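A.B. asks: what shape does this take:
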Amino acid sequence: MSDAVPSFSLRSGSKIPSVGLGLWKIDQDATAGVVRDAIKVGYRHLDAACDYGNEKQAGEGIASAIGDGLASRDDLWVTSKLWNTYHRPEHVRAACERSLRDLQLEHLDLYLMHFPISQAFVPFEKRYPPGWFFDPDAGEPGIKEDPVPIRETWQAMNELVDAGLVREIGVCNFGTSLLRDLMASSDTHPAVLQIELHPYLTQNKLIRFCNESQIHVTGFSPLGALSYFSLGMAEPAESVIEQPVVKEIAANHDRTPAQILLRWGVQRGTSVVPKTSRVERLRENLAIADIALTDDEMNAISTLDRHRRFNDPGDFAEAAFNTFYPIYE
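C.D. replies: Reported below is the predicted structural model:
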């Protein structure tokens, strides 16, 4: 794997690049070009998921970049995620193989359980990606649960490693209690935990627990509210990049506020996966390795913490999917 972007070492010795491209909310029509552009400017970490609905287009971008010699497969770290409807062990491999086929890959570097939520299975031929509704055409559509013990899903994910389809497995949106229970039920501990992480939600205790447990942390939505404005899940006044302290630190380093926030995340020891469709932003988000924030600057940014979670099923599931579904409480 290329050393152009600094990486973090996992327990196994694998290296995950510190900055990746998050593919959530990138339009299908743009995804192939954005992925190719990202690889061209130096990205080696791509964060995909079945639920994002653009893995096929991401695969086209990856294939184009590799075909044109912009990178080799071994240069890339590609993550995908198991969706909630595929938690039954008999569906896990088929879900992974569908992602692999769409991404035009023989293996994934990392496969994550997207949520600690188990929904009723929706066949691939009926709807893919299946989304949150069990039946969108029902009179009162909602989320339909099909409870599956996490350890059963995890064991099936382990079998993907044994089969050579996946190199590392991990989880998203777990807290310390679920992590402890998962580690107590399996000899294979999560390599990575992906969580919402930004100065309004610093999650210090969870990160410390993961560090002590040799679980690497990746932060999604590292710029905070920006991805949630269009969804009605955040107000413009909640924008972290508009905070005076962030702007002041950015001016001191002659960098943008976004670069400072990404560097804050990486300097904490977490990888970050910001989303953008613009080439100039792709370059900007990647160019943070030479920023060195002082302890005072790191602390000043961290004091913005207000425990504000933007991506919370306990809020959005009821508003968007007619189902009250808290997982963090």
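A.B. asks: from here on, just use CA atoms for contacts and neighbour counts.
C.D. replies: Will do.
A.B. asks: contacts only, for Glu152.
C.D. replies: 88-89 (C-alpha atoms under 8 Å, 6 or more residues apart in numbering).
A.B. asks: how close does it sit to Val266?
C.D. replies: Separation of Glu152 from Val266 (C-alpha to C-alpha, to the nearest Å): 33 Å.
A.B. asks: try Leu231
C.D. replies: Taking C-alpha to C-alpha, one finds Leu231 at 27 Å from Val266.
A.B. asks: between the two, who's got more neighbours?
C.D. replies: Val266 (22 against 10; other C-alpha atoms under 10 Å).
A.B. asks: do I have it right that that one meets Pro17?
C.D. replies: No: if you go by C-alpha atoms under 8 Å, Val266 and Pro17 don't touch, sitting 10.2 Å apart.
A.B. asks: quick one: Ile215 and Met157, what's the gap?
C.D. replies: 17 Å.
A.B. asks: higher neighbour count, the two?
C.D. replies: Met157 (26 against 21).
A.B. asks: the more buried one sits in which helix or strand?
C.D. replies: Using DSSP states H and E, Met157 falls within helix 150-162.
A.B. asks: so which elements touch the next helix or strand after that helix?
C.D. replies: Sequence order places strand 166-172 as the next helix or strand after helix 150-162, per DSSP H and E. Judged by 3 or more C-alpha pairs under 8 Å, 6 or more residues apart in numbering; DSSP states H and E, strand 166-172 is in contact with strand 108-113, helix 150-162, strand 192-196.
A.B. asks: wait, is Ile16 part of a helix?
C.D. replies: No: under DSSP: H, G, I helix; E, B strand; the rest coil, Ile16 sits outside any helix and is assigned strand.
A.B. asks: if we can go back for a sec, which parts of the helix holding Met157 are buried?
C.D. replies: Across helix 150-162, burial judged by 16 or more other C-alpha atoms under 10 Å covers 150-151, 153-158, 160-161.
A.B. asks: again with stretch 13-23
C.D. replies: For stretch 13-23, using 16+ other C-alpha under 10 Å, the buried residues are 15-23.
A.B. asks: could you do stretch 4-14 as well?
C.D. replies: For stretch 4-14, the neighbour count (16+ other C-alpha under 10 Å) marks 5, 7-8, 10 as buried.
A.B. asks: any idea how far apart the tips of that stretch sit?
C.D. replies: For stretch 4-14, the first and last residues are 16 Å from each other (C-alpha to C-alpha).
A.B. asks: and this one, so I can compare the two:
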Amino acid sequence: MAATSPYLTLHNGVRMPALGLGVYQSSPEETVRAVSSAVAAGYRLVDTAAAYGNERQVGEGIRRSGVDRDEVFVTTKLWIGDYGQDAALRAFDLSLRKLGLDHVDLYLLHWPVPGDFDATVAAWRSVGKLLAEGRARAIGVCNHNPAHLRELIDRTGLVPAVNQVELHPHFNQRELRAANAAHGIITQSWSPLGGVKVYWPSDPDHIDSPLRTPAILDLAARHSRTPAQVILRWHLQHGLSPIPKSVRESRIAENAAIFDFSLTTDEMAAIDALDTGSRAGLDPELVDTAMFPQQVGE
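C.D. replies: Coordinates of the predicted model:
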């Protein structure tokens, strides 16, 4: 890395690296090398999930990196098939065994389940117990809109430290970011480069990637940077935590070389103006166990 990632302080005082490596859609075979390369290169946050099927490989990659475990911020997530009080605790234990760790730094609910929000609330209460026991240093959610956040907080008194959501220049989630900030919640960006628009295109014949947007290409040329570096810099300057996915060592290093330049106010505004207001990923209001009936096992 050209420089060390800045840290964001969560509302319970835990410090989280602003830039991390995501491993969604990284195959088990690719994950070990990607994680070990990233950590050895200076990354200090790795984001996985029970549903990704690569928690074991994330743990192995951290061990192979030669970096002390306490220096690496590890995030994993509870899958919706394991929502409910006791099921959540069992699933957490399984994730720890797969990772080969005695605690995680951040544990997230993977989705809200609006059709069975009682189960979401029960899972959140169990996640709160893990926080109280010190088995998770911080807890949070993914893909929760402002109404989900309000209900979760009102019913439990537990405020998430992080809300991880689809966020990129074509879907910048301005209102949700404001709602998160009002609760003291850090916004973390999945698909920060807009990759979701490539692997889940609304029109396969017209891939509308932020990386190909003329305004981004112009800024990249102006700063002698890649489009990805410009977009990741935009995330950081908004106080966001981007977690780009890659399994290529050169791309992993490239994504981290973003701490020795900055975008001007006008340049930030130009990227903000690319927002379409349309998500490319799943609508959180529609996610339920009928859509995803699979269970996460050994």
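A.B. asks: any idea what the TM-score comes out to?
C.D. replies: TM-score for the superposed chains, counting by TM-score structural alignment, normalised by the length of structure 2: 0.91, backed by 289 aligned residues with a C-alpha RMSD of 2.2 Å.
A.B. asks: sec struct for the closest residue to Ala48 of structure 1 other than its chain neighbours, please.
C.D. replies: Closest residue in space to Ala48 of structure 1, ignoring its immediate chain neighbours: Ser80 at 4.7 Å, by C-alpha to C-alpha, 6 or more residues apart in numbering. The assignment at Ser80 of structure 1 comes out as strand when based on three-state DSSP.
A.B. asks: what residue of structure 2 matches up with Ser80 of structure 1?
C.D. replies: Mapped onto structure 2 by TM-score structural alignment, Ser80 of structure 1 lines up with Thr76.
A.B. asks: please apply the same query to Ala292 of structure 1.
C.D. replies: Aligning on TM-score structural alignment places Ala292 of structure 1 opposite Ser262 in structure 2.
A.B. asks: which strands and helices lie in contact with the helix or strand where Ala270 of structure 2 lies?
C.D. replies: Taking DSSP H and E as the definition, Ala270 of structure 2 sits inside helix 265-272. If contacts are counted by 3+ C-alpha pairs under 8 Å, 6+ apart, helix 265-272 of structure 2 sits against helix 214-223.
A.B. asks: run the last query once more with 6 Å
C.D. replies: Contacting helix 265-272 of structure 2 under the criterion 3 or more C-alpha pairs under 6 Å, 6 or more residues apart in numbering; DSSP states H and E is no other helix or strand.
A.B. asks: quick check: buried residues in that helix?
C.D. replies: Per 16+ other C-alpha under 10 Å, helix 265-272 of structure 2 contains these buried residues: 267-268, 271-272.
A.B. asks: all the strands of the stretch 151-298 of structure 2, in order from the start?
C.D. replies: 162-166, 186-190, 241-242 (DSSP state E, counting those that start in this stretch).
A.B. asks: ranking these by burial, who's on top?
C.D. replies: Of those, the one with the most neighbours on average (mean count of other C-alpha atoms under 10 Å) is strand 241-242, at a mean of 27.
A.B. asks: so what touches that strand?
C.D. replies: 18-19, 188-189, 192 (C-alpha atoms under 6 Å, 6 or more residues apart in numbering).
A.B. asks: in JSON lines: those, plus distance to Asn54 of structure 2.
C.D. replies: As requested, these are exported to JSON lines (distance: C-alpha to C-alpha, whole Å):
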{"residue": "Ala18", "distance to Asn54 of structure 2": "22"}
{"residue": "Leu19", "distance to Asn54 of structure 2": "20"}
{"residue": "Gln188", "distance to Asn54 of structure 2": "20"}
{"residue": "Ser189", "distance to Asn54 of structure 2": "20"}
{"residue": "Pro192", "distance to Asn54 of structure 2": "21"}
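A.B. asks: include distance to Leu96 of structure 2 when you put the strands of the stretch 151-298 of structure 2 into a markdown table, please.
C.D. replies: Conversion of those to a markdown table gives the following (distance: least, C-alpha to C-alpha, whole Å):
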| stretch | distance to Leu96 of structure 2 |
| --- | --- |
| strand 162-166 | 20 |
| strand 186-190 | 22 |
| strand 241-242 | 24 |
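A.B. asks: out of the ones you listed, nearest to Ala290 of structure 2?
C.D. replies: strand 162-166 (21.5 Å; C-alpha to C-alpha).
A.B. asks: superpose on structure 1 and give me the mean offset of the closest one.
C.D. replies: Mean deviation of strand 162-166 of structure 2 relative to structure 1 after superposition (mean C-alpha distance after the TM-score superposition for structure 1): 0.4 Å.
A.B. asks: what's the counterpart of Gly277 of structure 2 in structure 1?
C.D. replies: Per TM-score structural alignment, Gly277 of structure 2 is aligned with His307.
A.B. asks: repeat that for Ala182 of structure 2.
C.D. replies: Checking TM-score structural alignment: Ala182 of structure 2 goes with Glu212.
A.B. asks: just Arg137 of structure 2 next, same as before
C.D. replies: Applying TM-score structural alignment, one finds that Arg137 of structure 2 aligns to Arg167 in structure 1.
A.B. asks: now that match. Nearest residue, chain neighbours left out?
C.D. replies: Asp109 is the one closest to Arg167 of structure 1 (C-alpha to C-alpha, 6+ apart), at 5.0 Å.
A.B. asks: what residues in structure 1 pair up with stretch 223-230 of structure 2?
C.D. replies: The aligned range for stretch 223-230 of structure 2 in structure 1 is 253-260, by TM-score structural alignment.
A.B. asks: what comes up buried for that stretch?
C.D. replies: 255-260.
A.B. asks: tabulate those (TSV), appending distance to Ala320 of structure 1.
C.D. replies: What follows is these, written out as TSV (distance: C-alpha to C-alpha, whole Å):
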residue	distance to Ala320 of structure 1
Arg255	37
Thr256	34
Pro257	31
Ala258	29
Gln259	32
Ile260	33
